[in-house]
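Participant: Provide a 3D model corresponding to the input given below.
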Amino acid sequence: MNRTRRDRATLAAIVWAVLVSQVLLYPGVEDLVAVLGAGADAGIDAGMWFLVAEFAAFVVCAGLWGAASDALGRRVPLVVAGALGGAVGYLALVGVALADLPFWVALLVRVLGGAMTIGAFSLGITMLMDLTGGHGRNMGAAGLAIGLGAALGSVVGGRLTTLDPLAPVVGAAVLLFVVALAAATVREGAVESAASDPADDPVSESVDGSVGDDAAEPGMGDVLSGLGDRPELLVPYAFGFIDRLTAGFFALVGVYYFRDVFGLSAAGAGGVLALFFVPFAVLQYPFGTLSDRVGRFAPVVVGSVLYGFAIVGVGIAPSLVPAAAMMVVVGVFGALVAPATMALVTDVAAPEERGAAMGGFNVFGSLGFLTGFLVGGTAASTLGYLEAFLVVGAMEVGIALLALRAVRRLAPGGIARTSETAAEPTEGS
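Facilitator: Okay, here's the model as predicted:
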């Protein structure tokens, strides 16, 4: 295994493990909020605010971690600190339950824990994004890590909930402690060495991988300022926002939907979520590589339309089996869209701007997750599950139709073949 592949695998494993720890809580969130003080009859609103609390911290604190990496000049210590802080946050949730404290205390702990966890997650992705070897390939690796983490977390989290509602919380804490230990072994110069390895970079990209202003995870003010300088980034940002919104929707409403409508246990709901996450994970790498070869337009635009209709299909399915089958379809189309959208960011941004550009994408993505919880939870509780699926599916189709011309202008005939990836050999050949 050459150096770039080894670095890519290590960083992807860190991202994967953080996602597992996060998603462990999702299948049993209904049971968890009950033992954390919300009460057994709290409904979807309590679960919504429990998830919103963490992602609100993600949005606010992602830029702070990037600024800290600038000031320190290193990333690995911050990944370790973020993982350790996240682990402590999960253990604090166990303390809230054992001490029978009010639910608002649990929400406060979620905010603080999320503020720490986003450091490990965000900086891990940024380091992965800077590697050479093809933007679609690198973002496909990121998507593979995220999807596999979500898939495993949903299955294992559901099983752990059947043992005890707090078991997934303890499992998440243990996993983040392991992440901290693993992150401490990562070479600080991993990105620099990958960028300087001529065997892995035949076109000599001008990305040095150093931790500078361009590599920081920006705050919202920085993102908006960057959009003023390069407004075309708004196109992949908008797609990223909606795509993450749908993921947040399934993480909350999907769980409650399959449990309330079809009477599934937490383990059953986790298994159904995995039907989405497994193909979403497994297909991201090949679909990301495909977008390097055929361009971004078809995966982004056509994939988004199909993805939106598949989401609606889950909501209108008459019984569990077709609903579960549609979850697989949703995962396939989601995998087609996600890596191409992330790769479009690096296609549009200049080499010296890619760190900040991807940071902006992550900020919009976190806002999308947050909005997915709020829109999905509110629509499901006030209108009903079917209406919630219709709203979210229409949003996915709508962004594809509204941005069709913009995507075609940014990626005419396959932008990937006109960039550095055209000269790259197929990795692993």
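
Participant: Every contact and neighbour count from this point should use C-alpha atoms.
Facilitator: Fine.

Participant: ok, now which ones touch the closest residue to Leu404 other than its chain neighbours?
Facilitator: Excluding the flanking residues, the one nearest Leu404 by CA to CA, 6 or more residues apart in numbering is Val301, at 6.4 Å. Residues counted as contacts of Val301 (CA atoms under 8 Å, 6 or more residues apart in numbering) are 337, 400-401, 404, 407.

Participant: repeat for Leu176
Facilitator: 17-18, 21, 83-84, 86-87.

Participant: For PyMOL, what selects the buried ones among the contacts of Val301?
Facilitator: Command for PyMOL, covering only those of the contacts of Val301 found buried under the criterion 16 or more other CA atoms under 10 Å:
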select buried, resi 337+400+404+407
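
Participant: that older thread, for the residue nearest to Leu404, helix, strand, or coil?
Facilitator: helix (DSSP: H, G, I helix; E, B strand; the rest coil).

Participant: One more sequence to fold, the one below, so I can look at both together:
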Amino acid sequence: MRQLIYLAFICFILMFSVTMIYPVVKHYVMDKYEATVSQASMFVAVNLIAYAIFAPVWGSLSDKLGKRKVFITTGLLGNSAMLFLQAIAPNLSLLMLFRFVEGIFTVMVYSIAMTLVLDIARKEAYGRGMGVIGMGIATGTAFGAPFGGFLGSLNPVMPFYSASLLIFLAFVFALIILEDVEVESSKSVLEGIAVAKKRKELLIPYLFSFVDRFTAGFFISVFPIMLGTLYQMTPKEIGIYLSSFLMPFALLQYPGGFISDRFGRIKPLILGSIIYGICISSVGFLTPPAIAISMLVAGVAAAIILPASSALSGDLAPKDLKGAAIGGFNFSGSLGFALGPAVAGFIAEKYGFSQTFYIAGISVFMVTFAAVLLLRKWKINAF
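Facilitator: The predicted model follows:
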């Protein structure tokens, strides 16, 4: 359990640090480098693209080598270096390059950390283990941006230097404290990347990972705009409404993992997804303050879904391809997170805010229905 807490702490520092820079994209990327809105958006997107491309690569490579710790420490050190280089980048092109490489190192850390959970925890405790890591990732994400906004108000470059320093300290911590485990090596990297072809049932948690982060993309992009445009909310009020989702999502990951260990993966996934889909659809027709209540319930449901779906990936993973299985899980999620904001923006601009969230809810219902059909087809029991 102690090693799981160490991993969660490392993931917290990582995500707290990398999200610190989001509030200063306008003041740093656009103002200093004279970037356009689309270029500033690409600054965010290239990071997510790197996540999607390299999540399965690092997972498969760690399986091949039978090592985990070296990937976590290397990822932390590389991430720290890339954030420092972004703080001193001489032009926009190099800034974008450093941002992309930073994403490569970021996904190396948290994807392999999730894999290490499967190596450490007993199979019947995968849900709680994933809940501990998920809590670290989610709380870091929730608290990093506000702190970055505070630092950015002093100087827009400060979040980059601060994030670089914090992650370097996390690297030193991991190097000294984190223990590696002996794992069975896989035959090849290519075999690992194709793990979903070998174990087709992994498609089920991958679908949930995709749609969960796809719809999260709606909330980080269109939701704040909707609150400001339709209800004339201030940035502070918008932050409160976002926190009504983020706080329960971050703080209830471990209880969510316990539920999946106690009642199986499938039941919490299906029930949680139905509740989640209803809540995000309701954003399209509710008004404040009812929206905050719906978001609160959605956050609770999401805290049940994530540890159950990631633990299900571990349940279904071949013994020597756990890293590849989690890499595929994170690839699916990163792909969804990259597509979500673009799709949400298109729908909102063409059809309106209400229709945007109806579509978000429908996408959850469609994936849930598809998962039920696949469960019946492949005769998968509720683990």
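
Participant: Just the closest of the contacts of Val301 of the first structure to Thr346 of the first structure, please.
Facilitator: Val407 (13.9 Å; CA to CA).

Participant: aligned partner of Leu275 of the first structure in the second structure?
Facilitator: Using TM-score structural alignment, the equivalent of Leu275 of the first structure in the second structure is Ser244.

Participant: who's in contact with the nearest residue to Arg3 of the first structure once chain neighbours are set aside?
Facilitator: Excluding the flanking residues, the one nearest Arg3 of the first structure by CA to CA, 6+ apart is Ala194, at 6.6 Å. With contact taken as CA under 8 Å, 6+ apart, Ala194 of the first structure is in contact with 3-4, 7, 131-132, 200.

Participant: By how much does stretch 297-308 of the second structure deviate from the first structure on average?
Facilitator: Mean deviation of stretch 297-308 of the second structure from its aligned counterpart in the first structure after superposition (mean CA distance after the TM-score superposition for the first structure): 1.2 Å.

Participant: Read off where that stretch ends up in the first structure.
Facilitator: Using TM-score structural alignment, stretch 297-308 of the second structure pairs with 329-340 in the first structure.

Participant: For the matching stretch, give me every contacting residue.
Facilitator: In contact with stretch 329-340 of the first structure (CA under 8 Å, 6+ apart) are residues 136, 139-140, 143, 240, 243, 275-281, 283-285, 287-288, 291, 296, 299-301, 303-304, 306-307, 310-311.

Participant: how about 6 Å then?
Facilitator: 139-140, 276, 279-280, 283-284, 287-288, 291, 296, 299-300, 303, 307, 310 (CA atoms under 6 Å, 6 or more residues apart in numbering).

Participant: Just give me the neighbour total for the equivalent of Thr106 of the second structure over in the first structure.
Facilitator: Counting by TM-score structural alignment, Thr106 of the second structure lines up with Thr117 in the first structure. Neighbour count for Thr117 of the first structure, taken as other CA atoms under 10 Å: 30.

Participant: right, and Ala89 of the second structure touches Leu95 too?
Facilitator: Yes. Applying CA atoms under 6 Å as the test, Ala89 of the second structure and Leu95 come out as touching, 5.4 Å apart.

Participant: so of the contacts of Val301 of the first structure, which ones are in strands?
Facilitator: Per DSSP state E, strands hold no members of the contacts of Val301 of the first structure.

Participant: who's more crowded, Ala89 and Leu95 of the second structure?
Facilitator: Neighbour count, other CA under 10 Å: between Ala89 of the second structure and Leu95, Leu95 has more, with 20 against 17.

Participant: How much space separates the more buried one from Lys198 of the second structure?
Facilitator: 39 Å (CA to CA, to the nearest Å).

Participant: and if you look at Ala125 of the second structure?
Facilitator: For Ala125 of the second structure, the distance to Lys198 of the second structure - CA to CA - is 25 Å.

Participant: Same question for Val46 of the second structure.
Facilitator: 30 Å.

Participant: More neighbours: which of the two?
Facilitator: Val46 (21 against 13).

Participant: From what I see, that one and Phe98 are in contact.
Facilitator: No. In this structure Val46 of the second structure lies outside contact range of Phe98 using CA under 6 Å: 9.9 Å.

Participant: Can you give me the distance of the residue lying farthest from the centre of the second structure to Tyr254 of the second structure?
Facilitator: What lies farthest from the middle of the second structure is Pro90; by CA atoms, centre = their mean that is 30.0 Å. The gap separating Pro90 of the second structure from Tyr254 of the second structure is 43 Å, by CA to CA.

Participant: One more: Ser164 of the second structure?
Facilitator: 28 Å.

Participant: re the thing from before, would you tell me what the next helix or strand after the host helix or strand of the match of Leu275 of the first structure is?
Facilitator: Using DSSP states H and E, the element containing Ser244 of the second structure is helix 235-251. Proceeding N to C from helix 235-251 of the second structure, the next assigned helix or strand is helix 253-263, under DSSP H and E.

Participant: To what extent does that next one diverge from the first structure after superposition?
Facilitator: Mean for helix 253-263 of the second structure is 1.4 Å (mean CA distance after the TM-score superposition for the first structure).

Participant: what does that helix contact?
Facilitator: Counting by CA under 6 Å, 6+ apart, 125, 127-128, 131-132, 134-135, 303-304, 307-308 sit against helix 253-263 of the second structure.

Participant: now that helix against helix 235-251, angle please.
Facilitator: Counting by axes from the mean of the first three to the mean of the last three CA atoms, to 10 degrees, helix 253-263 of the second structure lies at 40 degrees to helix 235-251.

Participant: Tell me the counterpart residues of helix 253-263 of the second structure in the first structure, please.
Facilitator: The alignment of helix 253-263 of the second structure onto the first structure (TM-score structural alignment) covers residues 284-294.

Participant: Flag every buried residue along that stretch.
Facilitator: 284-293.

Participant: Could you dump the contacts of Ala194 of the first structure into TSV and include neighbour count?
Facilitator: Listed next are these as TSV, based on neighbours: other CA atoms under 10 Å:
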residue	neighbour count
Arg3	15
Thr4	22
Asp7	22
Leu131	27
Thr132	29
Asp200	21
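
Participant: Just the ones of these in strands?
Facilitator: Among the contacts of Ala194 of the first structure, no member falls in strands (DSSP E).

Participant: Check these and tell me the two furthest apart.
Facilitator: Asp7 and Asp200 (11.8 Å).

Participant: which helices and strands does the helix holding Ser244 of the second structure pack with?
Facilitator: helix 126-154, helix 290-316 (3 or more CA pairs under 6 Å, 6 or more residues apart in numbering; DSSP states H and E).

Participant: residues making contact with that helix?
Facilitator: 135, 138-139, 292, 295-296, 299-300, 302-303.

Participant: buried set for it?
Facilitator: Using 16+ other CA under 10 Å as the test for burial, helix 235-251 of the second structure gives 238, 241-251.
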